[in-house]
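Participant: just a sequence and a predicted model for now, questions to come.
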Amino acid sequence: MSTDKASKAEGRVLLPSTIIPSRYDIKLTPDLTAFTFQGEVSIQLDTSADLNCKEITMHAKELCFISASFTADGKTVEAEQINDNKKATTVTFVFAETVPSSSTIVMNISYIGFLNNQMAGFYRSSYTDIHGNKKIMASTQFESLDARRAFPCWDEPARKAVFGVTLVVPAELDAMTNMPEKCCKSLEGGKLKEITYLDSPKMSSYLLAFCVGEFDYVQAQTDHGVLVKVFTPPGKSEAGMFALECALKSLDAYDDFFGIPYPLPKLDMVAIPEFAAGAMENWGLVTYREVDLLIDPKKASNSQKQRVCTVVTHELAHQWFGNLVTMAWWDDLWLNEGFASWAENWAADQIYPEWTMWDQFTTGHLSYAMKLDSLKSSHPIQVPIRHAEEVEEVFDGISYCKGGSVVRMICAVLGMKAFQTGLGNYMKKFAYGNTETIDLWTAWEETSGMPINEMMSSWTEQMGFPLLKVIGETWEADKVTLELEQSWFLSDGSTPEEEKKWCIPILTVTDDGKQKDMIFMREKTAKIEIPLTSVTSWVKLNAGQEVPMRVLPTETMIERLSEGIRNKTLPVSDRAALVTDGYALVKSGHMPPEDLIKLLSSYINEDAYNVWQGLADVLSGLNTITQDDEGMNSNFKVFARKLVIQLQSVVGWEKRETDGHLTVLLRSIMTGLLAKFCANDESVVQEAKTRFTKFQEDAGDMQNLPSDMRSSVFRIILKNGGEKEWNDVKSYFYTASDQAERKFVLGTLGATNDDKLKNQTLEWAVSGEVKLQDFFYPMGSVVSSKAGAEVAWKFYQANFEKIKTMIGKGNPSLMDACIVNCAGGFCTSEKADEIEAFFKANPLPSNGRKIAQCVEGMRTNSKFFDKLKASELSNDSFWKSL
């Protein structure tokens, strides 16, 4: 199935390979008042023997050119024409003389650029300093295609070059780039300073970065000798300590893991006030959203600590996997993001083993990946990219989460030793170069002796994943024989138009706690024999959820496994997987709805956080699906409430000194479910009101209302209050000490039951008071009910042009988030048709895949609702029998 490199490259829109850059010397002078910058760039170019032209074309976007020339053999030739192609985002310099072939020439260009407010390219952010004054800073976001907004270049990952950078900035400001300072001198009577930095290693243009502004910092040295700094807003240096600790430990861990020392002389991590993504792995100068880097040591929730840790470990994995060795083209984006998604969990597990990150992976990365990949609007991990702009659509859960899941599967198949050795060999062989997926497969084949390319092509080159169905079983006293069948799993249960097969590693575990020998299932059917320790033993296929697939067991297998759930002999990740698999199987029509509810009943005494992650998702999903049938929804809520109240009796509201990390996270899930299923219970309302009153008196009181519980309590208060409570919650946005605390308001304010206040929440979101990076959070908070979904969708339609203008030319992920939050809350085919028609009349080309996924998800939910109505779940007697 695997395609060769030449055929993969066919049809790509690339700059001509007859001129290749080897070095850039860039000088930038930003004006933080006029929001512009002056640029001068000198580019060393190598021309090929077959070059025969009078022009040079490179990428450029939103740049105004003043002059351009090339120098060869001591002679300088000025450009006669400068042709800007806005559609192709290129610029062509035309000369009177032929550009020399088989030569090294130097191109010199002078230009002016703009410090935009779109969080793309070289852009500006606003912030309030410690004295309450509004200030402007400048930073960069070049991935995927926005280095061309800062300087003319060959903006393609395979066109690696050395970068020399000089920044001219106000004397009172800090400025940094990928490498340490080389020299600094004062200009214009001391008002400006010119800083020249050491040359970068050979790297792709999207990894270059600059930051200019006011910063405090904390720093330390790793055990292996790398200086690490965390730059924070002035007055908040203490908030960088946790991220610094994570960076120090993970850098050394990656050094040892890859067998290659961190390649640069320093590592800076910078909190940016306005940032479209979570973070960006610029080599040696990693940039982050403030909330994903800075931790208030007194207020930070455990979930935020975990988020900061995994964002840091993700970005630092890229310093090797992505930066040192880079994909040759964007169709192998998953090589960067899939591996980093695996590595973030590996490194976090090394630093904080008590967090049990691999159990969390099951209900996090893996669950999200399979939700997306069960849609017909999904795409393969390796998706063909012709125009580079198409890559924006695949910065999604397939590249990140399914990619990470596939890497985890390979590790399970190879074993850690062969996995690690292969990676180290790959890094050494391709350091400072570019690769394709097949290069990594080859490295693992050489260390393991396994046919990795044959096995893995079925997982990365075709869309979707398998359903492994047990179609026959023979139970004996000391063994069980299972007949298995694989097919393409689709979430709506429809029959696929084509038959697909995967090379599936079959991993099994039984009640003795030992995983059995792995076998590979290459054909449509297979028969396996599993030894048992007793006549009542259970068997779990896909042990540890190491393989991204769904498993449909028999009724007998489920009955036996239910005992493993109740007595908790079944491992945590497998208990969680039975819930998430079961929900997907019922939704697709492969399992009766009644069986799912009976399975959920087995979890009445469950107390593991990772299992409750899965339970919470399933309970919330069923609540949303059944909301169009009042009777069924009422019965379901009574059922869900029993599970939640039982959890409350185990965890309780009160924070305890003995609480571990996972207990705190479990209490957060518990209060979240109380807000969803028990928000009108008198005892719950009173508890929330008491804690909210104390919070209003002292927002720093972490005993009565820890940050992990604030969102839930805010929702309960809003659902049971009116305008006063809405204003009380909103007011915290303006007094909160950091962005993490402000997000509690952003994510809950629309939970009020008052449609007028829901609309006010939406109006506030687009008023300009909420930063562009965050304005979709209040939109999502409105969709907490069927009525809220209608309010949000109507608002989105009425304000479509305004929202579109706000986002402008910024990252398409911002519009994706708006679409999911304002149009994704429905479960009927009628709404799917309406939403599809709206976007057909108001096209958003860069968001087409997200729109298709939303619409398909609604139609799937509509079919699911019909299945539930036709089942025993429609009868009161069924619920009474539980």
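Facilitator: Now that the structure is in, tell me what you want to look at.
Participant: CA atoms for contacts and neighbours, from now on please.
Facilitator: Fine.
Participant: you'd agree Val77 is in a strand?
Facilitator: Yes - under DSSP: H, G, I helix; E, B strand; the rest coil, Val77 falls within a strand.
Participant: residue contacts, it?
Facilitator: Going by Cα atoms under 8 Å, 6 or more residues apart in numbering, Val77 touches Ser69, Phe70, Thr71, Phe95, Ala96, Glu97.
Participant: next up, a structure to set beside the first:
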Amino acid sequence: MAADRDILPDSVKPSNYAISLYDLEYGGDFSYQGTVKIALEILKTTKKIVLNSLQLKIHSAELKTEHTKTEQTVKASDISYDERFQRATFTFDDDLPIVSSAELVVKFQGTINNLMAGFYRSRYKPTVPATASVARDDEFHYMFSTQFESSDARRAFPCFDEPNLKATFDFEIEIPKDQVALSNMPMKDVRKADKSGLQIVSFDRTPVMSTYLLAWAVGDFEYVEDFTRRKYNGKSLPVRVYTTKGLKEQGRFALEVCHQIVDYFSEIFRVDYPLPKVDLIAVHEFSHGAMENWGLITYRTTAVLFDEAKSDQKYRNRVAYVVSHELAHQWFGNLVTMDWWSELWLNEGFATWVGWLAVDHLYPEWDVWAQFVTESLQTGFGLDSLRNSHPIEVPVRDALEVDQIFDHISYLKGSSVIRMLSAHLTVDTFLLGVSKYLQKHQYGNATTNDLWSALSEASGKDVNTFMDPWIRKIGFPVVTIAEEPGQISVKQSRFLLTGDVKPDEDETTWWIPLNLKTGADTSSVKLGALTTKEHTIREIDDTFYKLNADQVGFYRVNYPPPRLVKLGATRNQLSTQDKIGLVADAAALAISGEGTTTGVLSLVEGFGDETNLLVWTQIVNALGHIRSVFSEDEQVSNALKKFTLKLVTPATEQLGWDFPAGEDFLRSQLRALLIAQAGLVGHESVVSEAQKRFKLFTSGEDTSAVHPSLRSAIFRIAVTYGGPEAYEAVKEEFKTTTSLDGKEIALLALGRVQTPELAKDFIEFNFSDAVAIQDKHSGASSLAANAKTRLTQWEYIKHNWEDVVYKQLSGNMVVLERYVRLTLNKFASKEVQKDIENFFERKDNRGYDRALGVVKDTVEGNARYKERDLEVVREWLGAKGYL
């Protein structure tokens, strides 16, 4: 084992797996039998072969070697398990010889589980008649698929389950003749099985790849197909979106995105897509958004399917991005893989950035970089402003630690830092460096330094020197400005949301691209970087200046209060990204105490005539957090609602309720956002209209009364003001909806209940079998965001942790970690935080301990913020006439 990680012994190395699965049980225990033949190189004399195995029953293991021209077969005399480290050890009586070619044959039994990890089953309700052999029970049908990242291939077959132990894979599976099997590569052969009605489907050998990228699926599938326009080895590649029967037409939009993006990435990476086909498949139950298995990409249904007539338009944006993100991994992650999980960000940070680059390429009218600033950048800031953050490149010891760093640092801070670097080098130069990196390391593993070397070669700059602190140090800076006539001084220091940075936490000096706009020509940007703790910038036009043009840098800016007011007054000179950044920075600095809540309220007070969706999204987010923190004070809470109502009313009334044909995508989404916001803070006519439309829709009198993109707004408003009757109607909508996004929308709306009794009913419903494991966090997070119900939910968690919460969710730690974080991080009370700490103090928190650290920092920061600013906010609201 390496000193910093728990890895397998280096005595053997795999080169190929031949996997055969058979005797699949389609009911009862959902078991299956398997044989895996692993071609090995034995590198050191040993009596033991150690590999990964989890929840498998191994029947036998034998090793075939060719030694001194004689083939020998020896059986393992002992098979033992280490459950903690998820390993099986095969012990042989005699030393195994050092040979370049050996074959380990393992026979085993596994389970097609319901944990959304390994080889698992997904339940669904069919929309058309299914083939006779489909697994089913009284209520659901089942499809089978895999999820192996990060360390769950070991749940499906014994293997050397580490990213740098790459090998090729041959796969075959026995299935009913009327079903479809898929895998990474095209189908090679179909032959009759010994049992009647069954066939064995085998697939072509894969390229060299990591175990976590292997995939297969079995079910009652159909597909829509297109082809790349670009030629690969003289032929266009087939591109397909697979679904269970009855849903394939909803894959058309993803299909259109997919074939274009495969060609786009092949062009900009200067490396052709390396496999002979691209399959996307919708999986009914899925713990993540999607998974980049090479050649067979799996997706949550709402991340790949879109119904032009019934889907909320916001899902069009989601599908385009998630499809692009996963396709980026086909090169960055699959063709070249990080050496170890500590460098997960190499996969996820890059795929996030280039995924948005691809969406911008296809849909420039969507203004996706402004969306990036208001969603990805701000969310990355949120986690990285806590003590319990971690560096982008973080030490990882074992599998339980791996799952917890699939977080906002790896994805969103990682992508934000790449965006900052690519802007500095220029996107073209950056992509040239990426191409060099891919070509040099293809079919192998690489490190962060390998990427920096390629980018340095392409740009002629020492990328490692100025990027190293961003990757290997925790946190990010705030640049504080002091003004003098004709000049400003800038000072960098670490930003913490709690506002209590200690000297030993502020030792990093970041390379900070200042990107200064100043003077009348606000489109002109002066480049230059802050590379020391403090610096003075001369020749500043006092009439206007703005740092961090277009919010490209991963840092916040703290302006003197009068300058913040001036920037708000001249906001029409700012880009959309700059407006978003101005509001977001002011809101974050208010929480830390380096700014004030009254400063934020004064700033956004003048934004009533704003017309941009993404600026409004940031304003709504900022005000939502302020209302949440001060929600326990009824007087201030009601006054903040009045403030919000006055701010959003003109724009809401101007937009109205109708969606004109051919309307701009962003404008239609703005209508949905503002109607929801106005209704939830008490706009009487909006509430009345929403309730009228809700009754027409849920009664069946007029199902067209609720536009698909207004379901979320109208359902949430209805539940907020409609009591038990509206609550039950939305619950019924959850149970009966045939819309793919309908269950998610209904769950989020149900979290708007206003009484402890309804909250408790919803929590119990959320943990019933009616709600899939993958969706339980949606309703829970909605309850947590609701000041009237978050304490009820915490009490339920405390009293039902072992028997309900942990029991249902701990089978997949990704789901449990997400649930813990989202249900507990909205409190603003030191007493509640102490209660949380006491509750978890004596428990085994492995797998979600990072979530508890995030909760601690967030709640303590909120509590400190509330104590500091409550009376100042009350005074300001009173002076403005809102009390």
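Facilitator: Looks like it came in fine. It should be emphasised that the depicted structure is a prediction, and the values quoted were computed from it without experimental measurement.
Participant: aligned partner of Thr442 of structure 1 in structure 2?
Facilitator: Using TM-score structural alignment, the equivalent of Thr442 of structure 1 in structure 2 is Ser453.
Participant: how many residues are close by that match?
Facilitator: Around Ser453 of structure 2 there are 18 other residues, counting by other Cα atoms under 10 Å.
Participant: pretty sure it contacts Thr465?
Facilitator: No - Ser453 of structure 2 is not in contact with Thr465 according to Cα atoms under 8 Å; the separation is 10.8 Å.
Participant: element containing the match of Thr442 of structure 1, please.
Facilitator: Element membership for Ser453 of structure 2 (DSSP states H and E) is helix 448-459.
Participant: and that helix, how far from structure 1 on average?
Facilitator: Compared with structure 1 after fitting, helix 448-459 of structure 2 has a mean deviation of 0.6 Å; criterion: mean Cα distance after the TM-score superposition for structure 1.
Participant: who's in contact with that helix?
Facilitator: In contact with helix 448-459 of structure 2 (Cα under 8 Å, 6+ apart) are residues 343, 346, 425, 429-430, 432-434, 436-437, 461-464.
Participant: same thing but at 7 Å, please
Facilitator: The list of residues contacting helix 448-459 of structure 2 from outside it, by Cα atoms under 7 Å, 6 or more residues apart in numbering, reads 343, 346, 425, 429-430, 432-434, 436-437, 462-464.
Participant: circling back: let's have the contacts of Val77 of structure 1 in TSV, adding distance to Lys191 of structure 1, neighbour count and secondary structure.
Facilitator: Formatted as TSV, those follow (distance: Cα to Cα, whole Å; neighbours: other Cα atoms under 10 Å; DSSP: H, G, I helix; E, B strand; the rest coil):
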residue	distance to Lys191 of structure 1	neighbour count	secondary structure
Ser69	31	18	strand
Phe70	33	23	strand
Thr71	34	17	strand
Phe95	39	20	strand
Ala96	41	12	coil
Glu97	42	13	coil
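Participant: return the member of those nearest to Tyr123 of structure 1.
Facilitator: Ser69 (27.2 Å; Cα to Cα).
Participant: just to check, the closest one is in contact with Ser110?
Facilitator: No - counting by Cα atoms under 7 Å, Ser69 of structure 1 stays clear of Ser110, with 9.4 Å between them.
Participant: who wins for neighbours among the contacts of helix 448-459 of structure 2?
Facilitator: That'd be Leu346 among the contacts of helix 448-459 of structure 2, by other Cα under 10 Å, with 27 neighbours.
Participant: can you pull the contacts of it?
Facilitator: Met338, Thr448.
Participant: what does it correspond to in structure 1?
Facilitator: Under the alignment (TM-score structural alignment), Leu346 of structure 2 pairs with Leu335 of structure 1.
Participant: which strand or helix spans Ala282 of structure 2?
Facilitator: Secondary structure (DSSP H and E) places Ala282 of structure 2 in strand 278-283.
Participant: average distance between that strand and structure 1?
Facilitator: Mean deviation for strand 278-283 of structure 2: 0.8 Å (mean Cα distance after the TM-score superposition for structure 1).
Participant: for that strand, packing partners?
Facilitator: strand 238-244, strand 296-300 (3 or more Cα pairs under 7 Å, 6 or more residues apart in numbering; DSSP states H and E).
Participant: so the last one corresponds to what in structure 1?
Facilitator: Residues 285-289 of structure 1 are where strand 296-300 of structure 2 aligns, taking TM-score structural alignment as the criterion.
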